[in-house]
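Trainee: Kindly generate the corresponding structure for this input.
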Amino acid sequence: MKLGPVKLKPVVAAFLVVWLTVLSLGSTAVMAADSTYPSNTLGLNVKAAILIDADTGQVLYAVNADEPRPPASMTKMMTEYMVLEAISKKEITWDTQVTVSEEAASTPADGSQVYLAQGDVHTVKELYTAMAVASANDATIALASFLGGSEQGFVAKMNEKAKEMGLKTAVFTSATGLLDTTLMSASDVAKMARMILQQHPEFLDYSSIPSQKFRARDTHPMINNDWMLANNKGIPAFKPYVYDGVDGMKTGYLGAAGYCFTGTVKQGDTRLISVVMGTRSKGARFTETAKLYNYAFQSLEKKTAVQAKSVVKTVESVKLSKGVSTSVPVVTESDMSLMVKKGATPDVTLVASKVPASGELVAPVKQGQKLGTVTYRYKDAETGATMDKTVNLIAAEDVDKASWWRLMFRGIKDFIVSLFNGIVNLF
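Mentor: Next up, the predicted model:
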């Protein structure tokens, strides 16, 4: 069941104003770590940051993006991903009943929680919503211990999954991110976020909820810490931070991490994913993120470097056995589009191609059938980052299987040509 935005009543809106005021009391607190920031052209006050295109993974901007740092509650995105994966594999459902463990009920009270008691029973959906909206540590541990036998059992699975996903810097020591021994680079956080959106887009149905009650009897709703959500545009207290098109993903804070935020925004046909780590305050993580989004939407545009259904000069056809033709023409299945400076033309280089060797492809072949791949490389003049994009090659037309009569005469012809060439080579 898809959850839509919750319509806030006046009393809830009033509560939000009070809540934000309380939060703002600490919004100017500088983190204990060194407050100097790496130099960068956008003037970002961050310890690390990255901005990528969600469709291609292209790096659009980066500051210290490969340094492992504590991600704080952004860690919960991996927990959320693994719950969604378990649902997709039908290991659990949204309606699966979870009995709250002692481990979850004893979660320290100094962080966000929904005050679960041991033995409470809630559905996966209820606990997941609490994790996604309120960043509830107890709900997160309840799900982790349910799926892994214990939080640490689940953490072991998190580290296994990180290796599968190719997250080179990721070291998980908790399901919540409460321990500063959990480490990830901004680059890996963005990579993880992109995989979530590609494989489980329903993630956004939950991360975009601005507020919702956990229990019907609760006096106040859970409040999403993502102040940038477009769904917050009607709330005056969030007006300085709301950004059109933002619908996720996850905030985080630890003394050792500073204020962090993984965000995503979609405008038109462009979706971006951003990560900022080590900002000074609750609000700063959003204002620094806005600088990244403004840079992309104001300075960059999407251009097509390789057209769909285009012929690759070095791989125009593939050899074919037992067909009415001895080869089949191939074209690109899809295009290759890139974000570049407005007015610029993306320059890409063909670096690899892979097609069946002679004799491997046998007729018949259908138009649109995948027959190989080509890989292009793009180097961003601004960031210096390179990106490889592999595009499928497909058959441009049908090629039927040849009759035995045609194949016999073709064989005779090939034999005569081979014999003649052999004789010529004697002289």
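
Trainee: rest of the way, CA atoms for contacts and neighbours
Mentor: Fine.

Trainee: hang on, Leu338 packs against Ala305?
Mentor: Yes. Here Leu338 reaches Ala305: they are 7.0 Å apart, a contact under Cα atoms under 8 Å.

Trainee: Mutual contacts of those two, please.
Mentor: Pro346 (Cα atoms under 8 Å, 6 or more residues apart in numbering).

Trainee: of those two, who's got more company?
Mentor: Neighbours of Leu338 and Ala305, each counted by other Cα atoms under 10 Å, are more numerous for Leu338; the result is 26 against 17.

Trainee: how would you label the more buried one: helix, strand or coil?
Mentor: Put simply, Leu338 is strand when judged by DSSP: H, G, I helix; E, B strand; the rest coil.

Trainee: Quick check: it vs Met165, distance?
Mentor: Distance of Leu338 to Met165, given as Cα to Cα, to the nearest Å: 23 Å.

Trainee: For the stretch 1-150 of the chain, just list every one of the helices.
Mentor: With DSSP state H, counting those that start in this stretch as the criterion, the stretch 1-150 of the chain has helices at 10-24, 76-88, 102-105, 124-134, 137-148.

Trainee: now do the stretch 251-400 of the chain
Mentor: Taking DSSP H, counting those that start in this stretch as the criterion, the stretch 251-400 of the chain carries its helices at 284-299.

Trainee: one more to line up against the first:
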Amino acid sequence: MNKKTVKQSLSILLISFMAVTPFQQTAHGKSTLDIQADAAILVEADTGKIVYSENEDKPLGIASMTKMMTEYLVLEAIDTGKIKWDQTYKVSDKVYQLANAPGLSNVPLRADEEYTVRELYDAMVIKSGNGAAIALSEVVAGSEGEFVKMMNAKAKELGFEHYHFVNSSGLSNYDMLGMYPKGTREDDENMVSAEDMATLAYYLIHDFPEVLETSSLSSKVFRPGTSEELVMKNTNGLLKGKSYYYKGADGLKTGTTPFAGSTFTGTAERNGVRYISVILDAKDETGQPSSAERFIQSRELLDYGFKEFKSVTFNLDNIETKKDHTLPVPNGKDQTVSIKIDNPISLRLSDEEKDKVKTALELDDMKVDEDGSLEAPIEKGEKIGQLVIEPGEDAEYIFDQKKAPYRLDVYAAESVKKASWFVRSARSIQDFFGNLL
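Mentor: Presented below is the predicted three-dimensional model:
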């Protein structure tokens, strides 16, 4: 993102301190965390800032975490009016066979029965129903093959770098009873890097926060009061009432196949702060895939974020020592103007990196004269510049556009009229003789 800077400014005030940031260490070197997995990442959900990562760029099997992309496309189709929650779907032969195949995670769907999009969505998100995911792909795109094209196109649009979607459910194609999507191969697998999965989680939460209303449910009854009534139990072990309960956890998706091992994309929020964690192919102490370890290690990642980083607020106090929040206006009737911002910004920082943040006030070059001085007249509420906060050169993000500084608009808190020619002339004469003394 190109940033416009002011070449000449009366009040560009910088605060710059040297410190060592932990991000390089946690992202590319040794860390204090003991994560036993093929890949892992922890991201601050508000900003996309990478707090910790291991092997984050390597595409690996994601199993049923694939359904997160299916969720995104379904919610997008709902949002645009392409489909509706109460819209019904008649079960196809393919969906019937796969929804009732032994050994696969499913909510059984009956042949030729009709189910609403909402019922299928709940079955997919809570119970990780593979048949339900495929059914939704047919609702949105007409066929799973066309839906897979949409999945890969959306991944590219969201900025993924290491991804390969081959079906809507996360099953290994060889488990699809020969009915894998057109355009894919029987030996194909859904493969995405940990960083790209965190990116998907980021956009899923930000674009469609309602996803958490469903993913946070420990259980829900499917078709209550009918012969198909079934208690769907969520596979997320961090939710309330589960074995690895974690305070604030409300999503997102597990995944397990022989190819991918045990995987998990988790998220939790505490006191308005949210983190996203991804674990790919969690291992136990013997090096074997472990369903429990994906939750244990996710807890460790989330604890690291919540305990080792603090919320630091940045506002106009960061660029002034007197804290009077005023700027000089040499040609104004009043020669100072009070300034304000709408809301401060809060960043999650370690004790070391908070001292590396650079803060500056950049005045709008249309509001200053050739000497860089702020010019009157100025109207109350008029934007006169921006407060710029740079977290530090070593900070890394899950997407490039977030590497730019944070910018808060700065406004005049009062009006300042331009001084008359006589007053300005008198000031100039006074300044001239003052300089001679």
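
Trainee: Can you check which of the helices of the stretch 1-150 of the first structure gets nearest to Asn392 of the first structure?
Mentor: Of all the helices of the stretch 1-150 of the first structure, helix 76-88 sits nearest to Asn392 of the first structure, with 26.9 Å by Cα to Cα.

Trainee: show me where the stretch 51-200 of the first structure has strands.
Mentor: Applying DSSP state E, counting those that start in this stretch to the stretch 51-200 of the first structure gives strands spanning 59-63, 97-99, 121-123.

Trainee: closest one to Val424 of the first structure among these?
Mentor: The closest approach between Val424 of the first structure and any of the strands of the stretch 51-200 of the first structure, judged by Cα to Cα, belongs to strand 59-63 at 57.0 Å.

Trainee: which residues of the second structure does that closest one align to?
Mentor: Across the second structure, the stretch matching strand 59-63 of the first structure (TM-score structural alignment) is residues 50-54.

Trainee: what residues are up against the counterpart of Tyr304 of the second structure in the first structure?
Mentor: Alignment note (TM-score structural alignment): Tyr304 of the second structure maps to Tyr295 of the first structure. Neighbour list for Tyr295 of the first structure: empty [criterion: Cα under 8 Å, 6+ apart].

Trainee: now the most centrally placed residue in the first structure, nearest residue through space, not along the chain?
Mentor: In the first structure, the residue lying closest to the centroid (Cα atoms, centre = their mean) is Arg194, at 0.6 Å. Leaving aside its sequence neighbours, Arg194 of the first structure sits nearest to Ala54 (Cα to Cα, 6 or more residues apart in numbering; 6.0 Å).

Trainee: which residues touch the one you found?
Mentor: Taking Cα under 8 Å, 6+ apart, we find Ala54 of the first structure in contact with Arg194, Thr270, Arg271, Leu272, Ile273.

Trainee: Whichever of these end up buried, select them in PyMOL.
Mentor: If you want just the buried ones from these in PyMOL, going by 16 or more other Cα atoms under 10 Å, the selection is:
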select buried, resi 194+271+272+273
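
Trainee: Could you double-check that Ile196 of the first structure sits in contact with Val83?
Mentor: No. With contacts counted by Cα under 8 Å, Ile196 of the first structure stays clear of Val83, the gap being 11.1 Å.

Trainee: Would you mind finding the match for Val133 of the first structure in the second structure?
Mentor: For Val133 of the first structure, the aligned position in the second structure is occupied by Ile126, per TM-score structural alignment.

Trainee: Much appreciated, bye for now.
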